[in-house]
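Visitor: make a model of this:
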Amino acid sequence: MHGLAHVRGSAFDLGGAAAPHGKTALADEAHWVTSCVRAVHVACALLVVVDARAANAWIDVAWERVRACRVVHHCMFEALLATCAFAGWIALYKLADRTPALRHLRFRSATEHVRQGVSYTNSWVMGAGYLALIYAFHQLRTKPPLDIAPPTARRLGVEVALGVVAYDACEFCAHVLMHRVRCLHRLHRTHHAQAALTAAETLHHDTADAVQQVVLNVLVQQLSPWGAKHSLSRMVHNVLVTYMLTEIHAGYDAPWCMHRVWPALFGGAARHEVHHRDGNVYYAEFFKGFDELLGSVKPRMASTGASLSGESAGGVRRAVGQRT
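Guide: Have a look, this model is predicted:
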């Protein structure tokens, strides 16, 4: 009950009782940040629709500068970019873990025991293994040269969006099998060894589990309505997906998180927190729709109509608080 009382007083339990003095400002700030992030997303989309030439001109300049860098032409650049992006996103969230002012944004108590050493070691091992796997792949299949012409804003947006949806769909299917097929579940147990999520847990996998994720990402990077996916689209995909994976494992109910910014579309960290706690629900990492189709969602309480899963982030906090 102590944990329940603690989380109901948090800045993000907006559906509960009135927040005590000092928490209201945090809640207002959360709404402001969420609205700003959402506005940036909408503005970018409107720019492409209203003035595509301006968006295309910006992309032309950006792609020219990217192509001017010699390292970008190396066959391992995209893999190195993904690795560095993972390291950067994880480092940012680990810095947040060490920032007292941000502790109220976590789903779980900041004092909860976290085996960070195991995760850090595993992250380095998985990073090296990923690079070795991609290097071996390029020895078997020569990487084509970078595209010379820049993509249009429309092509860039469609290819990146298609890649993210395709990755989540493929990983959703693989994730369901990992939980429901006994021999595969053994491979996935490593990832669920620690219930209290931190950013480093993103890379805490059994080798076979990690390999299937890499293979799926390589496959979805080949998808494009234009035939071959543009080099810039692949780069943006790697940076974006590594962030999204880090966010859902970081354990934060932050105002910039996808489940806050677009709650009707993304389950994100709110649902993934429940998945790591319960194990048999919410297999999709990003989008809500896949779990809705499969029926792998938590039942709603008859008395209140609220989801036991924490369909809202506040519900996750209450469920975690009761558990603690």
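
Visitor: contacts and neighbour counts: CA atoms only from here.
Guide: Fine.

Visitor: for the nearest residue to residue 170 once chain neighbours are set aside, give its distance to residue 168.
Guide: Once flanking residues are discounted, residue 170 sits nearest to residue 216: 6.8 Å by Cα to Cα, 6 or more residues apart in numbering. Distance of residue 216 to residue 168, given as Cα to Cα, to the nearest Å: 10 Å.

Visitor: more crowded one of these two?
Guide: Neighbour count, other Cα atoms under 10 Å: between residue 216 and residue 168, residue 168 has more, with 23 against 16.

Visitor: part of a strand, is the more buried one?
Guide: No: Residue 168 is assigned helix when assessed by DSSP: H, G, I helix; E, B strand; the rest coil, not a strand.

Visitor: so what's it up against?
Guide: Taking Cα atoms under 8 Å, 6 or more residues apart in numbering as the contact definition, residue 168 lies against 284-287.

Visitor: residue 139: which of those is nearest?
Guide: For these, the closest approach to residue 139 (Cα to Cα) belongs to residue 285, at 31.3 Å.

Visitor: and that closest one, how many neighbours?
Guide: Residue 285: 25 neighbours (other Cα under 10 Å).

Visitor: surely it is in contact with residue 248?
Guide: Yes: the criterion here is Cα atoms under 8 Å, and residue 285 meets it with residue 248 at 7.2 Å.

Visitor: quick check: neighbours shared by the two?
Guide: The contact lists of residue 285 and residue 248 share 268, 272, where a contact means Cα under 8 Å, 6+ apart.

Visitor: selecting buried members of the contacts of residue 168 in ChimeraX, what would you type?
Guide: Typed into ChimeraX, the next command selects the buried ones out of the contacts of residue 168 (criterion: 16 or more other Cα atoms under 10 Å):
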select :284,285,286,287
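
Visitor: and the contacts of residue 168 as CSV, adding secondary structure and distance to residue 63?
Guide: Formatted as CSV, the contacts of residue 168 follow (DSSP: H, G, I helix; E, B strand; the rest coil; distance: Cα to Cα, whole Å):
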residue, secondary structure, distance to residue 63
284, coil, 33
285, coil, 30
286, coil, 28
287, strand, 30
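
Visitor: sequence B follows; please return its structure for comparison with A:
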Amino acid sequence: MSCRNCSGEPQVLCSSGQLFLQPLWDSLRTREALLLSPFFPVLFSISTYVGFCLPFVLLDVLGPRAPALRRYKIHPDFSPSARQLLPCLGQTLYQHVAFVLPVTLLHWACSPAQLPREAPELPQLVHHLVACLLLFDAEFFAWHVLHHRVPWLYRTFHKVHHQNASSFALATQYMSVWELLSLGFFDMVNVTLLGCHPLTVLTFHVVNIWLSVEDHSGYDFPWSTHRLVPFGWYGGVAHHDLHHSHFNCNFAPYFTHWDKILGTLRSSPGPAW
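Guide: Sure thing, here's the model as predicted:
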């Protein structure tokens, strides 16, 4: 089933599976100049990241004045200070401007993009989103294990991320340039290999940033992602906190199957609430 649609352009055909996402995609396409700008990926990444971090920063600020919040903290007696928060934010902004932006400009110059008129079908978007998350999880697991098992790699590239023993949201991207660019490379390769629609790419980046921030937030809420995914398939914030505490377990960023297969899974204790 198909229909003439949705962007006001009669030559565009939309299948019934596209109708759900087509209005959203048409709205985004009205900002095509912004979406195709070489500056958009950096602005989008920074704004999404900071936007997801801010609620947790506010919770950390309110924590000493709201004892009820402490029951949801993995480390109830820890709150990051301004001397910890500001360097993390500053390093994220600096690395995106000094390193991510030039790479983005180079990619934009070598591979000019165009936006398709049709939105992806919803099942296709979900399929590609899950595939991207699983691929990223496997790639980062291998990268992560390697950088912990090879002392030179750990000292040179990964140690900076472990400088904060107790995680907090803005420490998510407190990492070396090599690590930041490696994770960005995994993202770019996966969406390219799968041929993801630009709307799927945006959705994947939003979900990936949110999950990484939540994993480092230090808060284990009843509605946290790992409590919504059944059968212990997803590790979550307590799972990742154990990695920062013990270094030799829970290397996968999100899911638990690779750690189970290779014997590096360590279960987190239940919440105090």
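
Visitor: give me the TM-score for this pair.
Guide: Superposed pair, TM-score by TM-score structural alignment, normalised by the length of the second structure: 0.84. Supporting alignment: 249 aligned residues with a Cα RMSD of 2.1 Å.

Visitor: mind checking which helix or strand the aligned residue in the second structure for the residue nearest to residue 170 of the first structure is in?
Guide: Matched to the second structure by TM-score structural alignment, residue 216 of the first structure sits across from residue 186. Element membership of residue 186 of the second structure [criterion: DSSP states H and E] is helix 177-193.

Visitor: got the contact list for that helix?
Guide: 95, 99-100, 132, 135-136, 139-140, 157-158, 173, 201.

Visitor: give me that answer again for 7 Å
Guide: With contact meaning Cα atoms under 7 Å, 6 or more residues apart in numbering, helix 177-193 of the second structure is reached by 95, 132, 135-136, 157-158, 201.

Visitor: out of the contacts of residue 168 of the first structure, who's nearest residue 195 of the first structure?
Guide: When the contacts of residue 168 of the first structure are compared for distance to residue 195 of the first structure (Cα to Cα), residue 285 wins out at 16.0 Å.

Visitor: can you pull out the helices in the stretch 151-273 of the second structure?
Guide: 151-153, 177-193, 198-216, 225-228, 236-246, 257-262 (DSSP state H, counting those that start in this stretch).

Visitor: out of those helices, which is closest to residue 14 of the second structure?
Guide: helix 198-216 (15.4 Å).

Visitor: in stretch 275-291 of the first structure, which residues are buried?
Guide: Judged by neighbour count (16+ other Cα under 10 Å), stretch 275-291 of the first structure contains these buried residues: 275-277, 281-288, 290-291.

Visitor: which bit of the second structure covers that stretch?
Guide: So stretch 275-291 of the first structure sits over residues 243-259 in the second structure, by TM-score structural alignment.

Visitor: and that stretch, end to end?
Guide: 11 Å.

Visitor: just how off-centre is it within its chain?
Guide: Stretch 243-259 of the second structure sits 16 Å away from the centroid of its parent chain (Cα atoms, centre = their mean, to the nearest Å).

Visitor: contact partners of that stretch?
Guide: Contacting residues not belonging to stretch 243-259 of the second structure are listed as 137, 140-141, 144-145, 162, 165, 233-236, 239-240, 264-266 [Cα under 7 Å, 6+ apart].

Visitor: going by neighbour count, which of these are buried?
Guide: 137, 140-141, 144-145, 162, 234-236, 239-240, 264-266.

Visitor: what's the closest of those residues to residue 89 of the second structure?
Guide: residue 162 (15.8 Å).

Visitor: which residue in the first structure aligns with that closest one?
Guide: Residue 162 of the second structure maps onto residue 192 in the first structure, by TM-score structural alignment.

Visitor: residue 183 of the first structure: which of the buried residues of stretch 275-291 of the first structure is nearest?
Guide: For those, the nearest to residue 183 of the first structure is residue 283 (17.8 Å; Cα to Cα).

Visitor: how close does the residue nearest to residue 170 of the first structure sit to residue 321 of the first structure?
Guide: Taking Cα to Cα, one finds residue 216 of the first structure at 35 Å from residue 321 of the first structure.

Visitor: same thing with residue 314 of the first structure?
Guide: 10 Å.

Visitor: quick one, which of the two is more surrounded?
Guide: Each of residue 314 of the first structure and residue 321 has its neighbours counted (other Cα under 10 Å); residue 314 has more, 23 against 20.

Visitor: any idea how far the more buried one is from residue 107 of the first structure?
Guide: 9 Å.

Visitor: which of the helices of the stretch 151-273 of the second structure sits closest to residue 34 of the second structure?
Guide: Between the helices of the stretch 151-273 of the second structure, helix 198-216 lies closest to residue 34 of the second structure; by Cα to Cα that is 13.3 Å.

Visitor: list the buried residues in that closest one.
Guide: 198-202, 204-206, 208-216.

Visitor: matching residues in the first structure for that helix?
Guide: Taking TM-score structural alignment, helix 198-216 of the second structure hits residues 231-249 over in the first structure.

Visitor: after superposing, tell me the mean distance of the matching stretch to the second structure.
Guide: In the superposition with the second structure, the average deviation recorded for stretch 231-249 of the first structure is 0.6 Å (mean Cα distance after the TM-score superposition for the first structure).

Visitor: look up the closest residue to residue 78 of the second structure, ignoring the ones flanking it.
Guide: residue 166 (7.6 Å).

Visitor: cool, and residue 135 of the first structure?
Guide: residue 76 (6.8 Å).

Visitor: and what of residue 48 of the first structure?
Guide: residue 55 (6.0 Å).

Visitor: mind listing what that neighbour touches?
Guide: 47-48, 153.

Visitor: looking at those residues, which are in helices?
Guide: The helices, defined by DSSP state H, take in 47-48, 153 from those.

Visitor: any chance of those in TSV with distance to residue 212 of the first structure and neighbour count as columns?
Guide: Output for those, formatted as TSV (distance: Cα to Cα, whole Å; neighbours: other Cα atoms under 10 Å):
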residue	distance to residue 212 of the first structure	neighbour count
47	37	15
48	35	17
153	31	22
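
Visitor: between the residues you listed, which is nearest residue 256 of the first structure?
Guide: For these, the nearest to residue 256 of the first structure is residue 47 (21.4 Å; Cα to Cα).

Visitor: map that closest one onto the second structure.
Guide: For residue 47 of the first structure, the aligned position in the second structure is a gap, per TM-score structural alignment.
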